[in-house]
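1. fold the following, please.
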Amino acid sequence: GFSCLVLNPLLVNKFFTASLRKTKTDKIDAKAIAIMLYHIHEQLPDKSSLPKDFRDIAREREKIAQQIATVKNDIEKLLTVLFPELEKIVNIYNSSILKLLSKFPSAHAIKNASTEEINEALCPKTPGKPVNVSAQKIKSIAKESIASYWPVKELILVQKIKKLFFLEEQLEFFTDLLRQFCEEASLCQDLEILKSIKGVGNITATYFLAEVGDITRFSSTKKLIAYCGLDPTVYESGRFKGKSKISKRGNRHLRRIVWLMSIGVVMHNEYFREYYNKRRAEGLVFKKAILAVAHKLIRTIWSMLTKKQLFSVNHAFSSCSLRR
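-> Predicted coordinates:
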């Protein structure tokens, strides 16, 4: 069979527009693609260097995590109507509290339940973190609650909680699958290298590897930055010089991950925090300062993964010379 590769459609389109003719037919398109591949085939990456399965698993987990955040926001909104005082005394996402709300989804329902029924819901047989508030306390607060009685919203809350439990099971499944795939793909060393940067967690490091794949695909940090879509755009014409913005033409998933990693290192890594503070002192606003950190972080990571070495300040300093 034929091996397949996905190309950036923008590159194909730009190749088409290089022609002076405006005629467009399937035959002309096929010929143009063939001519383009003839000229760039040596630059195409090896398919084996693109861990598509690994990336698909990472993106599915990312999607589920975003769905969980959405469902949690919905639950909080419903509780502001059904039992607004509850989140002030307990963590509403404690498994025992969620199971209590599944059975008694409002202050009105808890108020009418017996203490024994509340205790039974709070102390399930399945393992979980115990609740640091008694059934009597919850019941007494429910009696004084300003909550509205809204049966339809109670039904919606129960379904939202069921959906949250399901999504959390899915998240755990894909997390285990991601860990297993990382081990099978012999990426454990690269994972440990990334995690040696204080502020980069296990999940974000795994996401980064899933999106980047083999670091040797990128001969320079400049190409890796462009792949993230964090490279600056320049528009000049005569005396006019436009404001520089990032291109956003790279991998949007990777761009989001690098952004989160950059915030993480600013919060937890002294070296990157000092660099961030330095750029802020130079007058950069928050987003531009984080973007500067992102560039420095990418150069540092490229150096570490290329040399297979753990993080040290020397890597961060040497990254300044990697702007090729």
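2. C-alpha from now on. contacts and neighbour counts both.
-> Fine.
3. which of the helices or strands spans the spatially most central residue of the chain?
-> Central residue of the chain (C-alpha atoms, centre = their mean): residue 257, 5.1 Å from the mean position. Element membership for residue 257 (DSSP states H and E) is helix 252-268.
4. got the buried residues for the following helix or strand past that helix?
-> Counting by DSSP H and E, the next helix or strand C-terminal to helix 252-268 is helix 270-281. Across helix 270-281, burial judged by 16 or more other C-alpha atoms under 10 Å covers 272, 273, 275, 276, 279, 280.
5. not counting its neighbours along the chain, what's nearest the second one?
-> Translated: residue 273. residue 266 (4.3 Å; C-alpha to C-alpha, 6 or more residues apart in numbering).
6. now for the longest helix anywhere in the chain, which elements pack on it?
-> Taking DSSP state H as the criterion, the chain has its longest helix at helix 151-184. Contact partners of helix 151-184 among helices and strands, from 3 or more C-alpha pairs under 8 Å, 6 or more residues apart in numbering; DSSP states H and E: helix 52-82, helix 95-103.
7. recalculate using a threshold of 6 Å.
-> Applying 3 or more C-alpha pairs under 6 Å, 6 or more residues apart in numbering; DSSP states H and E, one finds that helix 151-184 contacts no other helix or strand.
8. pull the distance from that helix to the chain's centre.
-> With C-alpha atoms, centre = their mean, to the nearest Å as the basis, helix 151-184 stands 16 Å off its chain's centre.
9. all helices of the stretch 101-250 of the chain, in order?
-> 107-112, 115-122, 135-143, 151-184, 188-195, 202-212, 221-228 (DSSP state H, counting those that start in this stretch).
10. buried ones in the third one, by neighbour count?
-> In this case it means helix 135-143. 135, 138, 139, 141, 142.
11. angle of that helix against helix 115-122?
-> Angular relation of helix 135-143 and helix 115-122 on a 0 to 180 degree scale: 110 degrees, by axes from the mean of the first three to the mean of the last three C-alpha atoms, to 10 degrees.
12. this one next, for a side-by-side:
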Amino acid sequence: MEFIFGIDVSKTTSNIAILVDGKPVKQFKINNNAKGFETLAKELNPFKEPSIIFESTGVYSRSLKNYLLHENYRFTRINPLRAKKDMDSFRHNKTDSLDAPGLAKAMSMHHYDPTELSDPIYSKLHPLERFYQEQNEDIVREKDRLHKILSITFPEIENLLSSTNGNLYWNLVQKFPSSDFVKKYDIYTLSKVVLQSTPKNMGVGRSQRIASRLIELAKESFLMTNVDYEIREARYHAHEVQRISHLKSQLISEMAELSKNLPEIKILISIPGIGIKTAVCLTAEWGDIRRFYSSNAINAFVGIDLIHYESGNYTAGEHIRKRGNAYARKILFKAILNIISASKMIPTNINLVYKRKRQSSGSKGTKKIVISAIHHLIKTIYHLVLNNEMYDTKMFSGEH
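-> Predicted structure coming up:
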């Protein structure tokens, strides 16, 4: 006999439908907590090797997944898009009460394989990487706020260094949020303050040049009055940018340490242009890449599979689906730009694809060309990981 539990998971509750040999026998609702899972256990216990299916709904389904893992139940965690496509053939209305029986019926019709459990490291990496992405979004907002408030208190300080990133710049902004603070120092004292503002070794000559430039910028600046609150705000945002930057570095270090024994990390960083940050973030987002049946499946997961539409004499331009992992898509996009930059010194097949597309008269738009390069990068990574091979740079350097 076939016993199927279809579970539709929402934020705080789950609807559950039980099918026995394709016939519904019971439907009930539980809370997603310890008491609710006890109720589920009582329903599961009488059945021998029940099939359990639920949609992968991000954080909402994690508590159910963890419970089933703890109790050693096998389950099928299905992609919501796949579930919708399969249920649309027999489900004409969508409600919470119909989704659970629909999932159970889909399992009865298609007999999905149980979800293969990956190394627990991947499960640990994912929340760390999502926390890292949150900090990325936060630091962009804080930098924007810092720029806006400095345009009132001391806009010229943004021209002090070649980059408005790094501890030296952020420390100097906190010490000199207004040109009035600079004018209190002579160049020798100011150069000592500059030296004390960076954890890196800095020569006296460079500190004096920075101090001299800071004095020049302070003289150029129009001194605003009655900006005490704005000065305090500038210091706050500079401190926040610095704090978030340090937290990001800490998270990357934690992910690198956690994933150091995963063979794909070394494989990824063997590709010129991909560093440890890109390697761990990408691995955290798509998990164990070996679980995909092809590189095209990874394209669909990331959301860069192409949509083709034509009707009659009309054919629409192809575009990517974008119904996938947006974070992985963003990481891959930046990885391509880094690979292209690194290819000036070390050629790669990815860069060759990019150059050919750019030279092609039919290829327009940088984003489309990058997407094409991402396809080739994914295909390359998938091949290397499956075969446990490092990237061979000699193949494109003329040495081979």
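13. thinking again about what came up before, out of the helices of the stretch 101-250 of the first structure, which comes closest to residue 78 of the first structure?
-> helix 151-184 (6.6 Å; C-alpha to C-alpha).
14. pull out the buried residues from that closest one.
-> Those would be 153-154, 157-158, 160-161, 163-165, 167, 170-171, 174-175, 177-179, 181-182, for helix 151-184 of the first structure by 16+ other C-alpha under 10 Å.
15. now do that helix against helix 188-195, angle only.
-> 120 degrees.
16. what's the separation between residue 163 of the first structure and residue 64 of the first structure?
-> 11 Å (C-alpha to C-alpha, to the nearest Å).
17. ditto for residue 287 of the first structure
-> 27 Å.
18. more crowded one of these two?
-> Set residue 287 of the first structure next to residue 64 and count neighbours by other C-alpha atoms under 10 Å: residue 64 wins out with 17 against 11.
19. what does stretch 79-86 of the first structure correspond to over in the second structure?
-> Aligned using TM-score structural alignment, stretch 79-86 of the first structure spans residues 150-157 in the second structure.
20. in the matching stretch, what's buried?
-> Buried, per 16+ other C-alpha under 10 Å, within stretch 150-157 of the second structure: 150, 152, 153, 154, 155, 156, 157.
21. how much space is there between residue 175 of the first structure and residue 182 of the first structure?
-> Counting by C-alpha to C-alpha - residue 175 of the first structure and residue 182 of the first structure are separated by 11 Å.
22. can you pull out the strands in the stretch 1-150 of the second structure?
-> 3-9, 13-20, 23-31, 51-55, 76-78 (DSSP state E, counting those that start in this stretch).
23. dump those strands into TSV; add mean neighbour count as well.
-> Supplementary listing: the strands of the stretch 1-150 of the second structure in TSV, determined by neighbours: other C-alpha atoms under 10 Å:
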stretch	mean neighbour count
strand 3-9	26
strand 13-20	22
strand 23-31	15
strand 51-55	25
strand 76-78	20
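24. in a strand, residue 283 of the first structure, correct?
-> No - counting by DSSP: H, G, I helix; E, B strand; the rest coil, residue 283 of the first structure is not part of a strand but coil.
25. check contacts around it.
-> Residue 283 of the first structure makes contact with no residue under the criterion C-alpha atoms under 6 Å, 6 or more residues apart in numbering.
26. how about a cut-off of 10 Å?
-> residue 289 (C-alpha atoms under 10 Å, 6 or more residues apart in numbering).
27. neighbours of residue 277 of the second structure, how many?
-> Residue 277 of the second structure: 16 neighbours (other C-alpha under 10 Å).
28. is it in contact with residue 250, as I believe?
-> No - counting by C-alpha atoms under 10 Å, residue 277 of the second structure sits too far from residue 250 to count as a contact (11.2 Å).
29. quick check: neighbours shared by those two?
-> Going by C-alpha under 10 Å, 6+ apart, residues that sit against residue 277 of the second structure and also against residue 250 are residue 256.
30. and the aligned partner of residue 278 of the first structure in the second structure, how far from residue 246 of the second structure?
-> With TM-score structural alignment as the criterion, residue 278 of the first structure lines up with residue 356 in the second structure. As judged by C-alpha to C-alpha, residue 356 of the second structure and residue 246 of the second structure stand 40 Å apart.
31. buried residues in stretch 64-71 of the first structure, which are they?
-> So, applying 16+ other C-alpha under 10 Å, buried residues of stretch 64-71 of the first structure: 64, 65, 67, 68, 71.
32. how about the fourth one, what's its partner in the second structure?
-> Which is residue 68 of the first structure. By TM-score structural alignment, residue 68 of the first structure lines up with residue 139.
33. excluding residues flanking it in the chain, which one is nearest its match?
-> Nearest non-adjacent residue to residue 139 of the second structure (C-alpha to C-alpha, 6+ apart): residue 241, at 5.7 Å.
34. surely that neighbour touches residue 137?
-> No - using C-alpha under 10 Å as the test, residue 241 of the second structure is too far from residue 137 to be in contact (11.3 Å).
35. the equivalent of residue 30 of the first structure over in the second structure - how many residues pack around it?
-> Using TM-score structural alignment, the partner of residue 30 of the first structure in the second structure is residue 100. With neighbours defined by other C-alpha under 10 Å, the count for residue 100 of the second structure comes to 26.
36. OK, contacts around residue 100 of the second structure?
-> Contacts of residue 100 of the second structure (C-alpha under 10 Å, 6+ apart): 5-9, 14-18, 27-28, 53-55, 106.
37. what range does stretch 30-44 of the second structure cover in the first structure?
-> Using TM-score structural alignment, stretch 30-44 of the second structure finds no match anywhere in the first structure.
38. residue 52 of the first structure maps to what in the second structure?
-> In the second structure, residue 52 of the first structure lands on residue 123 (TM-score structural alignment).
39. residues near its match, how many?
-> 15.
40. that one contacts residue 130, correct?
-> No - under the criterion of C-alpha under 10 Å, residue 123 of the second structure is not in contact with residue 130, lying 11.5 Å apart.
41. count the residues that sit near residue 267 of the second structure.
-> Residue 267 of the second structure: 18 neighbours (other C-alpha under 10 Å).
42. who's in contact with it?
-> 274, 279, 381, 384, 385, 388, 389, 390, 391.
43. again, but for residue 100 of the first structure
-> Contacts of residue 100 of the first structure (C-alpha under 10 Å, 6+ apart): 92, 94, 106, 110, 117, 118, 119, 120, 121, 122, 123, 124.
44. rerun that using 8 Å as the cut-off
-> Contact analysis of residue 100 of the first structure by C-alpha atoms under 8 Å, 6 or more residues apart in numbering lists 118, 121, 122.
45. sweet, I'm off.
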